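Enquirer: Below: sequence and its predicted model.
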Amino acid sequence: MKIAVDAMGGDYAPKEVVQGIELARDAYPDVTFQLFGKSDQIKQYLKNDQNIDVIQADEVIEMGDEPVKAVRTKKQSSIVLAATAVKEGDADAFFSAGNTGAILAAGLFIVGRIKGIDRPGLTTTLPVITGKDAGKFVMIDVGANADTKVLNIYQYALMGKYYAQNVHKVANPRIGLLNNGTEADKGDMAHRKVHDLLAADKDINFVGNVESRELLNGVADVVVTDGFTGNAVLKSIEGTALSMLKLIKGSIMAGGTKSKFGALMLKGTFGDIANSMDYSQYGGAVLLGVKAPVVKTHGSSKAPTIKNTIGQIRDIIDSNMISDLNTYLTDHAEDLKQIKDSIKNSK
C-alpha cells in the first residue's frame, strides 16, 4: 500500500506533515509513503526514511493561488506530482493539507472521475455525541460543489452509502436528506425531487428529511446535501463548538475561586467533551467519486491529525469501497440512465 503525500501543503508544512507521516509509518508498517516537495526542507525534519521516499517538486501551490489555474500551470508542484503518481498507478491514494480547491481540481482532472458519477462530492465524518447511537456519521457534500443538481445529490447518497458500509462497517446505512423540516414536502423543488428519488430507490435505506439541529444526535449514518449548504453547516458546527468552549472558560474565569475549583474537579469531564467534538480524530475530508482515494485535511493540522488521516486512508484502501461502487454503477447503468433521463424530462 503506497500513499502519495503533498509534503508542502498546510500551514505548518513541511514540518508537521513529515512528523505526522513518521508517526503513521511507525503505526502502519504495511504502508509506504512518497513525500513530494522541496527535498532539502523535507529532509530537514525527516528522522528516519524507512518506508519513505522523498521526491523533489520544484513548485508549490500556495493557499492563495487560483486552484484550477495553479493545477494547470504548476506542473512540477507537489500537489500535481502526487496526484499524477496516483493516476499512473505508482501510488494508491493522494493526501494533502494544502489548497482545497487545488486538491479537488487535481482529484477531478488528474486522478479522474469514476464513470457514472457526474460530480464528485467532498465527504467528512462527524461525531454523534448523544444517545445509544453515539459514534459518527458521514456528511456529503461539504464544499466541492456550490451549485448542485438533483442528480448530484442522488449520487452523493450512493457514494455515502458505500463509504459508511465499507469503511465505517455500517451494515445498512440510514441515509438522510438535509432539509429545513422533516416532512416530505419541505424545501424547494430540487429537494422535493431528491426526496422522491431516494424514497423510491430500494437499494437505499432512506430515512427522509433531517434537520441540522439533529445531526449530532445520530439521526442518520449518511447525510446528503449540496456543497454550499454542507459547507455552511460544517462551519456552523465548528464555530458553535469553539464558541461554547470559550463561553464555558470565560464563565469559569469570571466566577471566582468557587467556579475555578469546580472546573478543576470537572477537568476530566471537560476533556471528554472536547474530545467527543473533535472530528479530526476521524481523519480528513474524502473526495468521493474519483478513481482513487483523494483525502484533504485541515490546513492547520498538526502531526497527530496527519497520522489519523493516514489511518483513515488505509481503511479506505482496505475496504475496496471504490471497487464495490464501480461494480454497482456498472451493474445498474441502465437504471441510473433512466433516473438521469427522468430528471431531465421533469424540468
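Expert: Thanks, I have it.

Enquirer: make it CA atoms for all contacts and neighbour counts henceforth
Expert: OK.

Enquirer: And what about the nearest residue to residue 125 once chain neighbours are set aside, helix, strand or coil?
Expert: Distances taken as C-alpha to C-alpha, 6 or more residues apart in numbering put residue 138 closest to residue 125, at 4.6 Å, once the chain neighbours are dropped. Residue 138 carries the three-state label strand when classified by DSSP: H, G, I helix; E, B strand; the rest coil.

Enquirer: so who does residue 138 touch?
Expert: The contact partners of residue 138, by C-alpha atoms under 8 Å, 6 or more residues apart in numbering, come to 123-126, 160, 164, 221-223.

Enquirer: Regarding this structure, what is its longest strand?
Expert: Among all segments of the chain classified by DSSP state E, the strand with the greatest residue count is strand 121-128.

Enquirer: Got another one to weigh against that:
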Amino acid sequence: MGGDHGPSTVIPGAELALRRHPDLRFVLFGDEAVARSLLDQAPRLKQQSVFHHCELSVRMDDKPSQALRQGRYRSSMWRTLEAVKSGEADVAVSAGNTGALMAMAKFCLRTMANIERPAIAAIWPTLRGESIVLDVGATIGADAQQLIDFSVMGAAMARALFHIERPTVGLLNIGVEEVKGQDEIREAGRLLRVAETQGLDYHGFVEGDDLGKGTVDVVVTEGFTGNVALKTAEGTARQIASYLRAAMERTLLAKLGYLLAKSAFQRLRDKMDPSKVNGGVFLGLNGIVIKSHGGTDAEGIAAAIDLAYAMAKNGLRDKIERDLNGFHLRISDDVAADESEKSA
C-alpha cells in the first residue's frame, strides 16, 4: 500500500519480478478493496501469492512515532515485517514511509546482538560496475564501533550480492590522509587497519569522487553524509539527462545524431536510471528488509524484489551474523589479552 502509487505499481512490479524468478512466492498485505481487482488481472501472480487483508496502511506523511503507535499489529507495513519475524517470509519489501518502516522494523525485528543501530545500504552505479554505500539515512552520526560494524555488514552484503570473496572497504572522508577527518573516522580506520577482519580488505579513506569511480566495493559513512551524497547523485543524474534531452532536441542535425546513436543513449539512460538499482537494504536487523523508492514505477519495484531475492537466496542475514560474531569475538580476545599483559 506504500509509495506514491500503491498497488497499481506494486502488483505489476511483483508480476514482472515473478517472470524473472519463477520460484518466487509472495505474501501480500493490503486493502483488499483496492488491491484485489488488480491482483485478478495478474493470474500468475495471484496463483503464486497469499493475500492478507489489512484495514490500516501507513501514510507517506505519517511521523514514525505516529505510525508505530497507530499502525502496530494492524497495518500492512507491520504485518509484512511480522511475516519475516515468524518465518512466513524470507524478506520484506516496502515502498512506504521510510521513517515508519525503520521504526517498525527496529521494534518488530530488533537489532542483531552487538549492533547498536542499523544502517541502510544502497547499490551505487560506478565506472567499474556497482558498489555498496552505507549508511544512507538510518543513523545520523556514528562512532568508531558503529562505522566498523557498518563495514562488516557492507562487506557481507557485497559477498552475497557480488560474490566477491574479500570485498574492499573504504571509509568516506574529506581526504585520504590518515590525519584528516573527525576523530570517529580516524579511530575506525585505525582499528580496521590493525584488526584481522575476515571477509573484507580495508582499503583506507576514500573521497567523494571515489563513489562514482568505484574505487572500493563498499563505501562506509554515517547516515547524514550518506543521504546527502545519495540525493546529490540522484539529482545530478536527472540534471544530466535533462541536459541531454535539451541538446538532442535543439536542431535537426542533433535529432539526426540522436537517431544514429540511439542505442548508446539507451545504454547511458539505463546506467543512470535509479529504478535499475532501486532498493535500500536495512542491515543489522534480525531479518532482511528492502526499502524501495516511493516514487518508482513497476520496473523499480521489480528491481527491489530482485534485490530481495538475491539477498535471501545468498543468506545475507546469516553472513552478517557470522561475520559480526567473529569480529566481536576477536575484539574481546584482544582486549582480554591486553588486560592480561597489563596485570602481568
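Expert: Yes, it's here. No experiment lies behind these values; they were computed from the predicted model shown.

Enquirer: if we can go back for a sec, what about the longest strand of structure 1, how far off from structure 2?
Expert: On superposition with structure 2, the mean distance recorded for strand 121-128 of structure 1 (mean C-alpha distance after the TM-score superposition for structure 1) is 0.7 Å.

Enquirer: about what we covered before: export the contacts of residue 138 of structure 1 as a markdown table, with columns for distance to residue 72 of structure 1 and neighbour count.
Expert: Formatted as a markdown table, the entries for the contacts of residue 138 of structure 1 read as follows, by distance: C-alpha to C-alpha, whole Å; neighbours: other C-alpha atoms under 10 Å:
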| residue | distance to residue 72 of structure 1 | neighbour count |
| --- | --- | --- |
| 123 | 25 | 29 |
| 124 | 27 | 24 |
| 125 | 30 | 22 |
| 126 | 33 | 24 |
| 160 | 30 | 28 |
| 164 | 33 | 23 |
| 221 | 37 | 27 |
| 222 | 34 | 33 |
| 223 | 33 | 27 |
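
Enquirer: before we move on, the earlier item: looking for the alignment partner of the residue nearest to residue 125 of structure 1 in structure 2.
Expert: In the superposition onto structure 2, residue 138 of structure 1 corresponds to residue 132 when matched by TM-score structural alignment.

Enquirer: How much space separates that match from residue 277 of structure 2?
Expert: Distance check for residue 132 of structure 2 against residue 277 of structure 2: by C-alpha to C-alpha, to the nearest Å, it reads 11 Å.

Enquirer: can you give me the helices in structure 2?
Expert: Assignment of helices within structure 2 using DSSP state H yields the ranges 7-20, 32-40, 43-47, 64-71, 76-86, 98-109, 144-162, 183-194, 209-213, 223-248, 252-260, 262-272, 298-313, 316-343.

Enquirer: From residue 155 of structure 2, how far off is residue 190 of structure 2?
Expert: Relative to residue 155 of structure 2, and taking C-alpha to C-alpha, residue 190 of structure 2 is found at 18 Å.

Enquirer: the more surrounded of these two?
Expert: Under the neighbour definition other C-alpha atoms under 10 Å, residue 190 of structure 2 and residue 155 were set side by side, and residue 155 has more, 31 against 14.

Enquirer: list the contacts for the equivalent of the more buried one over in structure 1?
Expert: Under the alignment (TM-score structural alignment), residue 155 of structure 2 pairs with residue 161 in structure 1. Under the criterion of C-alpha under 8 Å, 6+ apart, the contact list for residue 161 of structure 1 reads 173, 175, 204, 222.

Enquirer: was I right about the third one contacting residue 165?
Expert: It refers to residue 204 of structure 1. No: applying C-alpha atoms under 8 Å as the test, residue 204 of structure 1 and residue 165 come out as separate, 11.5 Å apart.

Enquirer: Quickly list what's touching both of those two.
Expert: Shared between the contact lists of residue 204 of structure 1 and residue 165 (criterion: C-alpha under 8 Å, 6+ apart) there are no residues.

Enquirer: residues in contact with the equivalent of residue 301 of structure 2 over in structure 1?
Expert: Taking TM-score structural alignment for the superposition, residue 301 of structure 2 sits opposite residue 306 in structure 1. Residues counted as contacts of residue 306 of structure 1 (C-alpha under 8 Å, 6+ apart) are 16-17, 20-21, 24, 283, 297.
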